[in-house]
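Engineer: Build me a structure from this.
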Amino acid sequence: MTDDPRLNPQDDEEIDPHTGHREVDPVTGYDTTGHDWNGIRELNTPFPKIALWALALTVVYSIIAWVLLPAWPTGQNYTRGLLGLDQGEMAVERYQAISADRNNWLAKFETGDFATLQADDTLMLPAMVAADRLFQDNCAACHGSDGGGGPNFPALNDNYWLWGGDPETIAETLHVGINSLNEDARFAQMPAFDYLERGERIALTDYVTAMPQGTADPDGAGATLFADNCSSCHAENGGGGMMNGAPSLIDHAVIYGQDRASVSATLRNGRQGVMPAWSGRLTTAEINLLALYVANLPQRAVEGQK
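Structural biologist: As a prediction, this is how the structure comes out:
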């Protein structure tokens, strides 16, 4: 007897009724088992040895792994294995290594020498990747993932700034916030124009609503009201840029909306937005890095349109 079923007839093997001999597959030379599926006959082939070896190696590996690695639960704990590995400790060690490497290059941003930092391409290119993560984690919820702003929050990717768009000024704004609890916070408030007559507010609303389209009547009553009540903060042309927290009224990234209903509500009730001071959450180096990132958003927006 041998292991090859082609040489060892079995009792249940298919017998050719015409010859009285075992049915043999003419292609492979193996006996058939007698099982037939729509003309497809099962061959009586030996179990593949490679599968037996794979099974044996799996069992051996499992036994070794159970001994060396954390494996068996013991209620509130588990067996540590002879190697004493702990994924929690490994994760902490790797995080500490990454954090140490990050702190090495981030420390260069402590100085606030923005001109020198901006000139160092070797530093800035990888740093901007980390800055983008800072922006997405801390700023995007209000200002949008691209800095394009949104209802009640100013855009950061244009050239209209409430207090200036250079890195030094942005860093200061991030440090102290706007109308925040910080004692040095930047203060800005749009007063309620309830002292105007209803007709005057309507005329001023119409004028301000038309400013982004450039269709505001320069000789109408609204223009006079704007010059008397608004230009000191928003500039004579409504372009802002006075570095006092008053936004531009001639671009399309209006903070509170510039449709008639929104402008009317602003004139009637006033506005006072708030941005928290980030000095309690972010380090000085992180704030400086973020300031460089935000200062570059207008250029990135222009490049993205090309």
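Engineer: When you work out contacts or count neighbours from here on, use the C-alpha atoms and nothing else.
Structural biologist: OK.
Engineer: buried residues in the top strand by length along the chain?
Structural biologist: Longest strand in the chain by number of residues (criterion: DSSP state E): strand 32-37. Going by neighbour count (16 or more other CA atoms under 10 Å), the buried part of strand 32-37 is 32-33.
Engineer: list the helices and strands that strand packs on?
Structural biologist: strand 40-43 (3 or more CA pairs under 8 Å, 6 or more residues apart in numbering; DSSP states H and E).
Engineer: here's the other one to compare against:
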Amino acid sequence: MALGERDPVTGYLTTGHEWNGIKELNTPVPRIVYVFLILTTAVGLIYWLLMPALPLGTTYTKGLLGYDDRQAVNRDLARIAADRGPWHEALDREGYAVLAADEAVMQEIREAGHLLFGQNCAACHGIHATGNAGFPNLAAGALNWGDSFEAMQETIRVGVNSVHPETRTAQMPAFGRDGILSRGEVDAVVAYVHDLGRDGIAAANLAHPDGAETFSAQCSACHGEDARGDTEIGAPNLTDTTWLYGGDLQTIFKTVWYGRQGQMPNWEARLGARNVKLMAAYLADIRARTP
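Structural biologist: As a prediction, this is how the structure comes out:
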């Protein structure tokens, strides 16, 4: 194919390239492309003149409009703080009973609390606060350290087995691994505890007398003679249907044999007193609205 041959259909010159009988035409760049290039260049120049754009060592061109992102962010933060002021003041000042009676304040707490919980707590407790294996259901059921607003606020503040100097501290001994109980005694108390929540303490005493005896000697100091636990020391109620790690025989055996030492971070330093209270109010509201 000759260079500079003119295509008889379009009238464009060819480039001299040909593939399988298909000839490449030397078509001009569409005028619309030039239009867009000119417009883009013009917009860039206008933006450069009006807005901060060009670095100049330790400073930059301020632009004819004098726009400053930092000032804009500060204005937005000030506006948000002003909008939140009334309910923040109520949150700082009032107890949960007063907060719960104010629907406008509670709506703010629900929205802010949902975001705060999702950012900090959902990884362990789930986005709906319903818990996971080893992490308690905060939306319903008993909590080891108590489920009152005040108890939850304190748990969130200091954590459990955390580095906070006032942390809540609890540990389930490894009765089997550390040789505190024999294998037979562990099996007996596991069967006894398994039936406590299902059949009640009286039936469990009758069905598993050896387990009941071992429980009284080794476990009642924390869980109580009636096995209903003690929220002052974080010992769970073993007579209900709420299980942190699981209520099947295998899981109870693992708990008794190897022990447990759950851990929860303290949130006082990270969140601050206001947000700790906000989180407790958010969870208290969820629990109040959960059937």
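Engineer: After superposition, what is the TM-score?
Structural biologist: Aligned and superposed, the two chains score 0.72 in TM-score terms (TM-score structural alignment, normalised by the length of structure 2); 272 aligned residues with a CA RMSD of 4.1 Å.
Engineer: neighbours around the residue lying closest to residue 67 of structure 2 once chain neighbours are set aside, how many?
Structural biologist: Excluding the flanking residues, the one nearest residue 67 of structure 2 by CA to CA, 6 or more residues apart in numbering is residue 51, at 6.3 Å. By the criterion of other CA atoms under 10 Å, residue 51 of structure 2 has 16 neighbours.
Engineer: Residue 44 of structure 2 versus residue 51 of structure 2, what's the distance?
Structural biologist: 10 Å (CA to CA, to the nearest Å).
Engineer: which residues does the aligned partner of residue 135 of structure 2 in structure 1 contact?
Structural biologist: Matched across to structure 1, residue 135 of structure 2 falls on residue 153, judged by TM-score structural alignment. Counting by CA atoms under 8 Å, 6 or more residues apart in numbering, residue 153 of structure 1 makes contact with 142-143, 255-256.
Engineer: Now do the buried residues in stretch 230-250 of structure 1.
Structural biologist: 230-231, 233-235, 238-250.
Engineer: Show me the residues you listed that map onto helices.
Structural biologist: 231, 233-234 (DSSP state H).
Engineer: nearest to residue 40 of structure 1, of those?
Structural biologist: residue 234 (87.1 Å; CA to CA).
Engineer: Structure 2: which residue goes with that closest one?
Structural biologist: Per TM-score structural alignment, residue 234 of structure 1 is aligned with residue 223.
Engineer: didn't its match look like it was pressed against residue 237?
Structural biologist: Yes. With contacts counted by CA atoms under 8 Å, residue 223 of structure 2 reaches residue 237, the gap being 6.8 Å.
Engineer: got any residues that touch both of these two?
Structural biologist: 229-230.
Engineer: residues near residue 124 of structure 2, how many?
Structural biologist: For residue 124 of structure 2, using other CA under 10 Å, the count is 16.
Engineer: for it, what are its contacts?
Structural biologist: 131-132, 135 are the contacts of residue 124 of structure 2 under CA under 8 Å, 6+ apart.
Engineer: Which positions in stretch 83-97 of structure 2 come out as buried?
Structural biologist: Buried, per 16+ other CA under 10 Å, within stretch 83-97 of structure 2: 87-88, 91, 96.
Engineer: whoops, stretch 138-153 of structure 1 was the one
Structural biologist: Here stretch 138-153 of structure 1 shows 139-140, 142-144, 146-150, 152-153 as buried, counting by 16+ other CA under 10 Å.
Engineer: gap between it and the chain center?
Structural biologist: Mean-position distance between stretch 138-153 of structure 1 and its chain equals 13 Å (CA atoms, centre = their mean, to the nearest Å).
Engineer: Residue 95 of structure 2 -> structure 1?
Structural biologist: Using TM-score structural alignment, residue 95 of structure 2 pairs with residue 113 in structure 1.
Engineer: Distance of that match relative to residue 296 of structure 1?
Structural biologist: 16 Å.
Engineer: Tell me the residue in structure 1 aligned with residue 69 of structure 2.
Structural biologist: Counting by TM-score structural alignment, the partner of residue 69 of structure 2 is residue 87.
Engineer: so how far is residue 94 of structure 1 from that match?
Structural biologist: Distance from residue 87 of structure 1 to residue 94 of structure 1, by CA to CA: 10 Å.
Engineer: quick one: the strands in the stretch 1-150 of structure 2?
Structural biologist: Under the criterion DSSP state E, counting those that start in this stretch, the stretch 1-150 of structure 2 contains strands at 14-19, 22-25, 55-56, 59-60.
Engineer: buried set for the first one?
Structural biologist: What it means is strand 14-19 of structure 2. Quick answer for strand 14-19 of structure 2 (16+ other CA under 10 Å): 14-15.
Engineer: what stretch of structure 1 lies opposite it in the alignment?
Structural biologist: So strand 14-19 of structure 2 sits over no part of structure 1, by TM-score structural alignment.
Engineer: Summarise which helices and strands that strand is packed against.
Structural biologist: Going by 3+ CA pairs under 8 Å, 6+ apart, strand 14-19 of structure 2 lies up against strand 22-25.
Engineer: give the contact list for the residue nearest the centre of structure 1.
Structural biologist: Note on structure 1: the residue nearest the mean C-alpha position is residue 136, at 5.2 Å, using CA atoms, centre = their mean. Counting by CA under 8 Å, 6+ apart, residue 136 of structure 1 touches residue 145.
Engineer: One more: the one 4 residues further on?
Structural biologist: The neighbours of residue 140 of structure 1, taking CA under 8 Å, 6+ apart as the test, are 146-147.
Engineer: Show me what it aligns to in structure 2.
Structural biologist: Using TM-score structural alignment, residue 140 of structure 1 pairs with residue 122 in structure 2.
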